[in-house]
Structure formats: structure tokens, C-alpha cells
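>>> need a structure here:
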Amino acid sequence: MSTIRDDHEVARDLAVEAGQQLMRLRERNGFDEPEVLRTLGDRVSHEFLFSALGRLRPSDAVLSEEGVDDPRRLSARRVWIIDPLDGTREFGEAGRVDWAVHVALWENGELAAGAVSLPAQGSTLSTVDPPWLPEERPAEQRLRITTSRTRPPDFVRRLANRLGAELVPMGSAGAKICAVMLGIADIYIHAGGQYEWDSAAPVAVARAAGLHVSRIDGSGLTYNRSDPYLPDILVCRPELSGMLLASIRNVADLDNAGPHAGA
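Next comes the predicted model:
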């Protein structure tokens, strides 16, 4: 790969190649020792991506879930934010396809490029060619909210009950946001805390695809901060955002009011 390659293509190609390496690792090792497989997956993908970015973009900083945080990134103009294996639990389970590789570029305060590879699903969504978002969803169709398959937050359950929505359990945050882009779900909401690498790449692609992306109070998402922790996130079709933000406020108000609220 040439160092003059377009950033969008670099993000896509590196995510794809890392995903292919992870698929081969799964095939070679099998699933008899899932923790060993997960540890290998995190390490192999991180080492590949970190090395490739060092070669292709030597002047850029890197923030990786699996790497040591380099404080120089805070003064850098360009920072690659990567999650070498998002959905590590699912990666170590036979038959699971809801895991991903995230590669994003933050530049001058904004996400500039991104790619999410879903290797076990045989697809990659990226800012090279953002997915097409259907203009309308059927009005009679029940809303679908992607949520954690192992740790579904009570807040999301209460919101789903208020909206009469269906919960769609999945693993990786990237897989969940991609599900919204692909029309498998309508909403991804998370209020249990995550980190910048969990969402940077899928958020970059979701924005390019025309989805609404924000904190659950409607404020913007910011990246490459000194503390990479992100408390919450909302990704949805744009026409749903106003209704959802109002519903989220109502659920939060009831939570804050205590057990007798609404009686």
C-alpha cells in the first residue's frame, strides 16, 4: 500500500485485511479454548493494524483499545482510533457473526474516515461508499432497538416498553450500528458507558450514511479526548431522533422521580 492512498480506502482496506486474519485465526485454532482464541485475536489484529498504520501514516497518532495510550495524540492533528476486535466474546464463540474490526480517522476535531469490517458476515461498511439509507420505513412496522445480548441495560428495556419496540440482541457495538445502517434495526442506544474505539468507526460511517448520531441528551459526540470514556450514544434514522430524544428524557425523568412517579 502506498502512503499516498486515500484515507477512506486505507481505513477500509486495513479493516478488511485485519478481519481476514481473524477469520483465518478462528479456522486454525478452533473454539476448544475460547479465551486463548480471544486473546490471540486481540493481539494479532492490533499488531497488524498498528504496524500497517505506522508504515502508511507514520506521522499520525494511534489510539487503540489494545495499545498503550500515547499522550502525544492530544496535540496531534490526525489520530487513528481503532478497535482491533470489537465483540471479543462473540469472536470466541462458534457460529457467532456479530463481531467486527473498527478503523477510524479523527482529523482536526472531527471523524474524517471510517470502516467497520464484519468478517464473519462477509461485509464491510465504510466511508468510501456509505450504505444507502432507504428514504422511508414502513409506518406500521414495529420499532427495533439493538441491545447487548449479555447485558441489556434496564434503561433500554424501559424505553422499549414505552415505545412498544422490539429488542434485537447483538454482540459488537459496531455490529449493532451497522444493523441500523442496513435496516435490520431502527435504533441503537447505549447508556451503560463505552469507549471511543467502540463507536468511532461505526459513527463515522453512520454519519456518512445520513443517520442521526448523538449523546442521549442530543449533544454531539466528541473524540480524541484525554479520557476516552463515552457515557452514552444514540444512533437512529433521522426522522426518529426527535421522538426518541423526547422519550429518553421522559424515561430518565421517571427514573429520577423515584418509584411513585406517574402513579
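>>> Only C-alpha atoms from now on, for both contacts and neighbour counts.
Noted.
>>> quick one: contacts for residue 30?
Listed by C-alpha atoms under 8 Å, 6 or more residues apart in numbering, the contact set of residue 30 reads residue 37.
>>> Pull the contacting residues for residue 114.
Contacts of residue 114 (C-alpha under 8 Å, 6+ apart): 8, 11-12, 102-105, 126-127, 200-202, 204-205.
>>> Pretty sure it sits in a strand.
Yes: assigned with DSSP: H, G, I helix; E, B strand; the rest coil, residue 114 falls within a strand.
>>> For burial, what's the neighbour tally of the residue nearest to it when sequence neighbours are not counted?
In this structure, residue 114 finds its nearest non-sequential neighbour in residue 104, 4.0 Å apart by C-alpha to C-alpha, 6 or more residues apart in numbering. As a burial measure, residue 104 scores 34 neighbours (other C-alpha atoms under 10 Å).
>>> can you tell me the helix or strand for residue 25?
Assigned by DSSP states H and E, residue 25 belongs to helix 7-29.
>>> Please state the offset of that helix from the chain centre?
Relative to its chain's centre, helix 7-29 lies at 16 Å (C-alpha atoms, centre = their mean, to the nearest Å).
>>> Flag every buried residue along it.
For helix 7-29, the neighbour count (16 or more other C-alpha atoms under 10 Å) marks 7-22, 25-26 as buried.
>>> Tell me how many other residues crowd residue 242.
Residue 242 has 12 nearby residues by other C-alpha under 10 Å.
>>> again but with residue 110, I slipped
Neighbours around residue 110, by other C-alpha under 10 Å: 14.
>>> And residue 239, by the same measure?
Neighbours of residue 239 (other C-alpha under 10 Å): 13.
>>> In terms of helix, strand or coil, where does the closest residue to residue 89 other than its chain neighbours fall?
Leaving aside its sequence neighbours, residue 89 sits nearest to residue 38 (C-alpha to C-alpha, 6+ apart; 7.2 Å). Secondary structure state of residue 38, per three-state DSSP, is helix.
>>> do the one 5 residues further on as well
Three states are possible here, and by three-state DSSP the one that applies to residue 43 is helix.
>>> Over to residue 101?
From three-state DSSP, the assignment for residue 101 is strand.
>>> thinking it is in contact with residue 116, fair?
Yes: using C-alpha atoms under 8 Å, residue 101 is in contact with residue 116, at 5.6 Å.
>>> this one next, for a side-by-side:
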Amino acid sequence: MNDTALARHLAATAGSLLLTLQHSGLFSAKALGKAGDRVANAFLMEALAAQRPDDAVLCEEEKDNAARLSASRVWIIDPLDGTREYGEARSDWAVHVALAVDGAPATGAVALPALGLTLTSEPGHIIPPAGARPRMLVSRTRPAAEALAVAQALGAELVPMGSAGAKAMAVLRGEADIYLHSGGQYEWDNCAPAAVALAAGLHASRIDGTALTYNNADPYLPDLLICRKEDAGRILALL
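Below is the predicted model:
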């Protein structure tokens, strides 16, 4: 199984496990989120150890191992992106599985289990055409000031949504045109979404226009822009 197929299989299977847990009716919303993090993380770590034992892993739910810094191939995992949304039984949560090779987001998969979808960095994805008015994705609970300012300058409609993966995939699916975030993220929040977006021909970068790089000593990666390539120059100029 190649890396992209493995990423898809891992993300989709973790998503299926999370749905089973969610539908069990055994947990309160807060407890469900914590249980989901643990269950999805345990599966992904065991599966990666079995399938890619020589690769390093950076995962939100695992203690960081500095040995990854000397590795060329590093899997960057968020077992449950959008824990709050998952606990509330919303649809805007995701599973992120990505592989960074020499710091670049080489392959990735983002599962949207509640929608029955898994999007990957396989080539051939067609982005639906843009509408007359741009639509910008922002956080449900804490929309960034920069995003609000750019949205006002562009006359964009704001689309609140939960998980970073759900927001990024909404651009691929034609539900929105711009995902601009400056409120703080980590590598596991955006590596898989960036890999999928770049493979689909979208623009993905830091908000100063520099490339997204991964497997850094400090995994804090606070800002992100995903949009149609033809819109990137104007948005970056506004920032």
C-alpha cells in the first residue's frame, strides 16, 4: 500500500471507530471528546507502528520525541480535529493523517466521518467554480481579527465552521473560497489539510506568503491561508 492509500485507510478507519463510539450513547459530550481522542490515537499509533515502523511520528496526543527531527519521513497526525464539534455530534470534525518528507507536506488524508467523506492528496480533484461573492471560513468561536478585516475588504460572506480540516476541505468541496487563520495552530492541525489542498491545485501558505514547513523543533504553526490560486495575491496583499 503506498503512502497516500495508507493515509486514506488510516483516516477513514479512525473515523469509523469514532462514529461507532459517538453512536454508542455511553458518554456525555465532554467525556465523548476525551474518549474519542484516546481511541483514535491508539488505533493510529498502533497501525503506523505496524505499517511504517521505520518512520517517525508527530501526534497531538503523544509525547513529542526529538528523534523525529533527524528523520526524513514523519507522519503528522491529529486523531480528532474538532473535539468540541465531535462531542456535540456536529458534522464539522475530522481526522488528519499526513506524511511530511524533508519538511514538505508530501501526502495527506482528511476524513470527514460524519459526512462519509475522505479527501486525499491523490491527483485529479476538481474544485467547483467560485460563486459571485467570495465566502470566507472562520472559527465558530474565535474568528481571527485578520480574517475579519480581509473579509470586509473583499466583501466576503463569513462562514463559521469548526475543525481546521473541515474548513480546508470546504474549499475543496466548493462550499467556500478562502480559509484564513491566524489565531494559533500546530503542525497536526494543518499538515494533512495543506497536503490535500496543494495536491488539488489550491494555494496553501503562511499568511505572509511563505511556504508551510513541517517537522520543526517547535510544532507551533500559528497561521494558514488556503484559497484558490487566482485569489492568493490579492489576499496576501491585504494581509
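>>> what about residue 101 and residue 116 of structure 1, which has more around it?
For residue 101 of structure 1 versus residue 116, the count of surrounding residues by other C-alpha under 10 Å is larger for residue 116: 36 against 33.
>>> dump the residue contacts of that one.
12, 15, 100-103, 124-126, 174, 201-202, 205.
>>> To which residue of structure 2 is it aligned?
Residue correspondence, TM-score structural alignment: residue 116 of structure 1 in this structure matches residue 110 in structure 2.
>>> Can you give me the neighbour number for the nearest residue to that match once chain neighbours are set aside?
Distances taken as C-alpha to C-alpha, 6+ apart place residue 96 nearest to residue 110 of structure 2, at 4.8 Å, with adjacent residues excluded. Burial measure for residue 96 of structure 2: 33 neighbouring residues, criterion other C-alpha under 10 Å.
>>> aligned partner of residue 96 of structure 2 in structure 1?
Residue 96 of structure 2 maps onto residue 102 in structure 1, by TM-score structural alignment.
>>> where do the strands sit along structure 1?
61-64, 78-86, 100-107, 110-118, 123-126, 144-148, 166-170, 187-190, 194-195, 212-214, 229-230, 233-236 (DSSP state E).
>>> So which of those is nearest residue 48 of structure 1?
Closest approach to residue 48 of structure 1 among those (C-alpha to C-alpha): strand 78-86, 8.8 Å.
>>> by how many degrees do the closest one and strand 100-107 diverge?
170 degrees (axes from the mean of the first three to the mean of the last three C-alpha atoms, to 10 degrees).
>>> quick one: strand 78-86 of structure 1 aligns where in structure 2?
Against structure 2, strand 78-86 of structure 1 falls on residues 73-81 (TM-score structural alignment).
>>> Also stretch 155-166 of structure 1?
With TM-score structural alignment as the criterion, stretch 155-166 of structure 1 aligns to 146-157.
>>> List the buried residues in the matching stretch.
Quick answer for stretch 146-157 of structure 2 (16+ other C-alpha under 10 Å): 146, 147, 148, 150, 151, 154, 156.
>>> Among those, which lie within helices?
146, 147, 148, 150, 151, 154 (DSSP state H).
>>> possible to save the buried residues of stretch 146-157 of structure 2 as CSV with distance to residue 51 of structure 2?
Putting the buried residues of stretch 146-157 of structure 2 into CSV (distance: C-alpha to C-alpha, whole Å) gives the following:
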residue, distance to residue 51 of structure 2
146, 41
147, 40
148, 43
150, 43
151, 43
154, 46
156, 44
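>>> From these, pick the one nearest residue 77 of structure 2.
For the buried residues of stretch 146-157 of structure 2, the nearest to residue 77 of structure 2 is residue 147 (25.9 Å; C-alpha to C-alpha).
>>> residues contacting the closest one?
138, 180, 181, 182.
>>> ok, the first one to residue 66 of structure 2 distance?
With distances defined as C-alpha to C-alpha, to the nearest Å, the gap from residue 138 of structure 2 to residue 66 of structure 2 amounts to 33 Å.
>>> just the second one next, same as before
When C-alpha to C-alpha is the yardstick, residue 180 of structure 2 and residue 66 of structure 2 sit 30 Å from each other.
>>> Among these two, which residue is more densely surrounded?
residue 180 (29 against 13).
>>> Trace the more buried one over to structure 1, please.
In structure 1, residue 180 of structure 2 lands on residue 189 (TM-score structural alignment).
>>> for that match, what are its contacts?
145, 146, 147, 156, 216, 232, 233, 234, 235.
>>> Now, of the residues you listed, which are buried?
By 16+ other C-alpha under 10 Å, the contacts of residue 189 of structure 1 give 145, 146, 147, 156, 216, 232, 233, 234, 235 as buried.
>>> now those residues in a markdown table, with distance to residue 242 of structure 1?
Putting those into a markdown table (distance: C-alpha to C-alpha, whole Å) gives the following:
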| residue | distance to residue 242 of structure 1 |
| --- | --- |
| 145 | 16 |
| 146 | 18 |
| 147 | 20 |
| 156 | 17 |
| 216 | 11 |
| 232 | 17 |
| 233 | 15 |
| 234 | 12 |
| 235 | 12 |
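>>> now, among the residues you listed, which is nearest to residue 133 of structure 1?
residue 235 (13.2 Å).
>>> Now the residue mapped onto that closest one from structure 2: closest residue in space, sequence neighbours ignored.
By TM-score structural alignment, residue 235 of structure 1 lines up with residue 226 in structure 2. The shortest distance from residue 226 of structure 2 to any residue other than its chain neighbours is 4.5 Å, reached at residue 204 (C-alpha to C-alpha, 6+ apart).
>>> From residue 207 of structure 1, how far off is whatever residue of structure 1 lines up with the one you found?
Using TM-score structural alignment, the equivalent of residue 204 of structure 2 in structure 1 is residue 213. Residue 213 of structure 1 is 7 Å from residue 207 of structure 1, where distance means C-alpha to C-alpha.
>>> Which of those two has more residues huddled nearby?
residue 213 (23 against 16).
>>> isn't the more buried one right up against residue 203?
Yes: if you go by C-alpha under 8 Å, residue 213 of structure 1 and residue 203 touch, sitting 7.0 Å apart.
>>> picking up where we left off before, how close does the match of residue 180 of structure 2 sit to residue 119 of structure 1?
According to C-alpha to C-alpha, residue 189 of structure 1 and residue 119 of structure 1 sit 23 Å apart.
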